[in-house]
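*Asks:* Structure, please.
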Amino acid sequence: MSGVQTLKVEPSEDGSRVDRWFKRRFPHVPATMVQKLCRKGQIRVDGGRVKGDSRVSAGQEVRVPPLPEPGEKPARPTLSAEDTAFVKSLVIYEDDELIAFNKPAGLAVQGGSKTQRHLDGLLDAFGTGLERPRLVHRLDKDTSGVLIVGKGPRATARLAKAFQSHRTKKTYWAIALGVPKPKQGEIKGFMKKAGGAGGDAERETMVAASHGDPGASHALTRYTVVAEAGQKASWVALRPVTGRTHQLRVHLAAMGHAILGDRKYTCDRPAPEDLDRRLCLHARRLEIPRDKGAPLVLTADLPKPTQKIFDTLGFFANEIDETRVEDELA
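*Replies:* All right, here's what the predicted structure looks like:
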């Protein structure tokens, strides 16, 4: 592999996107590698971090990290026995098309500038090459619950299309500060990204926006209050009809009922005392359409720390009618 290089942008390359500049200079380097190197801050322009779609100007200097030689396959770190056992312990369902995990809070789905251990990197435990599972959708690092990966390119493409066309149904459980009123309804509006670092979604922030604002996207969430702990907190079931970054967290905070433990999207209501301050947001249920037969329905149990908070507030999953909850979210 080559060492670190510093290359100057030529006048003919003025205005090029970083990823396309790399493609012309190093055609053997996959676009996915370029994006990953940008996220990690290993590709820099005049010493600053950039994204794949950033533009370069003539005369700027591009830091190029060590790259594989043409024909050389980049080495992948070998998973430890502990990591292999860990990721396999998260599996809650598997068939010929997909693997479903109950992702724990704190485990990122993808790598970022400060994230070395993540679910995507652990998928080598299930195969390599075309046999290696591929990500289909995402969950925030601090959100727990159902997450699926596709087995092979064809299955991954079909599953990704189901998410993109909103044919999947997702149900999240959250503990909200206070009690939303009305107790059942919709939250909708426009939101946009307010910034981030190196394309790292975990460090991005979403803000309210108006229709027509640059980068604004419409977001719609259905919700229903499942149970209440006085006026201090409530158990809320949520269905994101759209799939924007941090959508559920932004919407509940905008109502004045932020999710317990959310330090990014807050409200003026105090949190109940003596509760673990982890983000109490859990992807409870995922319904996936199948080409033949009934949809596949996957559910993930609450992680033990979150279950403890639910118990402390008097919220017991075995005492609710989940069918009724699903009907209220439909």
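*Asks:* all contacts plus neighbour counts: C-alpha atoms, from now on.
*Replies:* Noted.
*Asks:* got the contact list for Leu260?
*Replies:* By C-alpha atoms under 8 Å, 6 or more residues apart in numbering, Leu260 lies in contact with Ala174, Ile175, Ala176, Leu177, Ala271, Arg277, Arg278, Leu279, Cys280.
*Asks:* which one of those residues sits closest to Trp235?
*Replies:* Comparing these against Trp235 with C-alpha to C-alpha places Ile175 closest, at 4.7 Å.
*Asks:* what's near enough to touch the closest residue in space to that closest one that isn't next to it in sequence?
*Replies:* Nearest residue to Ile175, sequence neighbours excluded (C-alpha to C-alpha, 6 or more residues apart in numbering): Trp235, at 4.7 Å. Neighbour list for Trp235: Trp173, Ala174, Ile175, Ala176, Val225, Val226, Ala227, Glu228, Phe315 [criterion: C-alpha under 8 Å, 6+ apart].
*Asks:* What segments of the stretch 51-200 of the chain are helices?
*Replies:* Applying DSSP state H, counting those that start in this stretch to the stretch 51-200 of the chain gives helices spanning 81-89, 119-122, 152-164.
*Asks:* These: which one's closest to Leu329?
*Replies:* helix 152-164 (17.7 Å).
*Asks:* tell me which residues in that closest one are buried?
*Replies:* Gly152, Ala155, Thr156, Arg158, Leu159, Ala160, Ala162, Phe163 (16 or more other C-alpha atoms under 10 Å).
*Asks:* Now the second one: closest residue in space, sequence neighbours ignored.
*Replies:* Across the structure, with C-alpha to C-alpha, 6+ apart as the measure, the residue nearest Ala155 apart from its sequence neighbours is Glu97 (5.6 Å).
*Asks:* OK, contacts around the residue lying closest to Ala216 once chain neighbours are set aside?
*Replies:* Using C-alpha to C-alpha, 6+ apart and skipping the chain neighbours, the partner closest in space to Ala216 is Lys192 (4.6 Å). Residues counted as contacts of Lys192 (C-alpha under 8 Å, 6+ apart) are Met206, Val207, Ala208, Ala209, Gly215, Ala216, Ser217.
*Asks:* run this one through as well so I can compare:
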Amino acid sequence: MTYNKRSEENDRRFVVTEHSTLLKWLIENVEGNSRSRLKAILQGRGVRVDGKCVTQFDYPLEPGMQLEVSKSKRNEVFKSRYFRIIYEDRYLIVVDKNEGVLSMAAGHSSLNLKALLDDYFVKTHQRCRAHVVHRLDRDTSGLMVYAKDMETEQVLEYNWHEIVYDRRYIAVVSGEVIDDAGTITSWLRENNGYLIYSSPVDNGGKYAVTHFSVLDRTTTHSLVEFQLETGRKNQIRVHSSDIGHPVCGDVKYGNGDNPIDRLCLHAYILCFFHPVTNARMEFSTPIPPNFKRIFK
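*Replies:* Here you go, the predicted structure:
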């Protein structure tokens, strides 16, 4: 395959001469870069096709199209006040959601991550939509994964408990948790007012298991890591309240303790097997700085 190439300070320019797909063409034509580096440049929005930023690996190329390829892994970095992109490929996207954003539309509220991602896909010329696989509460921040097509969404949703092998949250809870670690179990059932009730015996609800370990503590607050064995609605918030140390800032299950004016719950580790490639996908985000400041 032949191509025209003109080197510049910040990018390289090419003209496509044959039908191909984007990543395949980059591997065959861009010298001096490994496959993994080219994928990183593509995911980092460092490739433009006819002046448009493209991240889709299998984006179809036709003769005459002009490509610009950045020399660095990141070129035009996408930024949003509501979420941060952690990882993206043709099947799924992993994001770090800010507090105050719904996972999907509910009622008349328009600010939701699914709509924001759909808008991002349109602006980056990707022929896909965000498919909801799991949810975080509006005021919980942290890691989420969305599928880009219905087939991937169904694999993730129907095999969630087999695919996901580690989910952990960080929380600031009220009071000093004396035990360094432990496990909380109960049956959780939702009433007509959308409030979750916990019971030590079967109440017709769903059995829930949460493991916890204390990372730091003062006489008034504790920084706790929660690891989910089951994933029930409001599970951590209810179980934290069950042991007498509700999550700070929790208006439904809390005690009014709200040191930083937000729900102090953050999903900071998410590990799963890729639904298509079966590769291990392991993601983490830092503990929010305002959580840490409570313990200085």
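*Asks:* on that earlier part again, need the counterpart of the residue nearest to Ala216 of the first structure in the second structure.
*Replies:* In the second structure, the residue paired with Lys192 of the first structure according to TM-score structural alignment is Arg189.
*Asks:* which residues in the stretch 1-150 of the first structure form strands?
*Replies:* Applying DSSP state E, counting those that start in this stretch to the stretch 1-150 of the first structure gives strands spanning 5-8, 44-45, 48-49, 61-64, 91-94, 98-103, 134-135, 144-150.
*Asks:* Need the max-distance pair from the contacts of Trp235 of the first structure.
*Replies:* Top of the distance list for those (C-alpha to C-alpha): Trp173 and Glu228, 13.2 Å.
*Asks:* corresponding residue for the residue nearest to Ala155 of the first structure in the second structure?
*Replies:* Matched by TM-score structural alignment, Glu97 of the first structure corresponds to Tyr91 in the second structure.
*Asks:* Surely its match touches Met150?
*Replies:* No - the pair Tyr91 of the second structure / Met150 is not scored as a contact, 9.7 Å apart, by C-alpha atoms under 8 Å.
*Asks:* sorry, back to before: just checking, what residue in the second structure corresponds to the residue nearest to Ile175 of the first structure?
*Replies:* For Trp235 of the first structure, the aligned position in the second structure is occupied by Leu223, per TM-score structural alignment.
*Asks:* now swap in Val109 of the first structure and tell me
*Replies:* In the second structure, Val109 of the first structure lines up with Ser103, judged by TM-score structural alignment.
*Asks:* show me the contacts for the residue lying closest to that match once chain neighbours are set aside.
*Replies:* Closest residue to Ser103 of the second structure apart from its sequence neighbours, by C-alpha to C-alpha, 6+ apart: Leu113 at 5.1 Å. Contacts for Leu113 of the second structure (C-alpha under 8 Å, 6+ apart) come out as Tyr82, Phe83, Lys97, Val101, Leu102, Ser103, Met104.
*Asks:* Which residue in the first structure aligns with Leu113 of the second structure?
*Replies:* Match for Leu113 of the second structure (TM-score structural alignment): Leu119.
*Asks:* same check, this time on His211 of the second structure
*Replies:* Per TM-score structural alignment, His211 of the second structure is aligned with Arg222.
*Asks:* got a list of what the nearest residue to that match once chain neighbours are set aside touches?
*Replies:* Nearest non-adjacent residue to Arg222 of the first structure, counting by C-alpha to C-alpha, 6+ apart: Glu186, 4.4 Å away. Counting by C-alpha under 8 Å, 6+ apart, Glu186 of the first structure touches Leu220, Thr221, Arg222, Tyr223.
*Asks:* I'd say the residue nearest to Ala155 of the first structure and Gly150 touch.
*Replies:* Yes - assessed by C-alpha under 8 Å, Glu97 of the first structure is found in contact with Gly150 at 6.1 Å.
*Asks:* So for the two, which residue has more residues nearby?
*Replies:* Gly150 (25 against 15; other C-alpha atoms under 10 Å).
*Asks:* Just tell me what that one corresponds to in the second structure.
*Replies:* Checking with TM-score structural alignment, Gly150 of the first structure has Ala147 as its match.
*Asks:* For its match, give its distance to Phe14 of the second structure.
*Replies:* According to C-alpha to C-alpha, to the nearest Å, Ala147 of the second structure stands 32 Å off from Phe14 of the second structure.
*Asks:* The stretch 151-296 of the second structure: strands as residue ranges?
*Replies:* Under DSSP E, counting those that start in this stretch, the stretch 151-296 of the second structure gives strands at 164-174, 181-190, 196-199, 206-217, 221-228, 265-273, 280-284.
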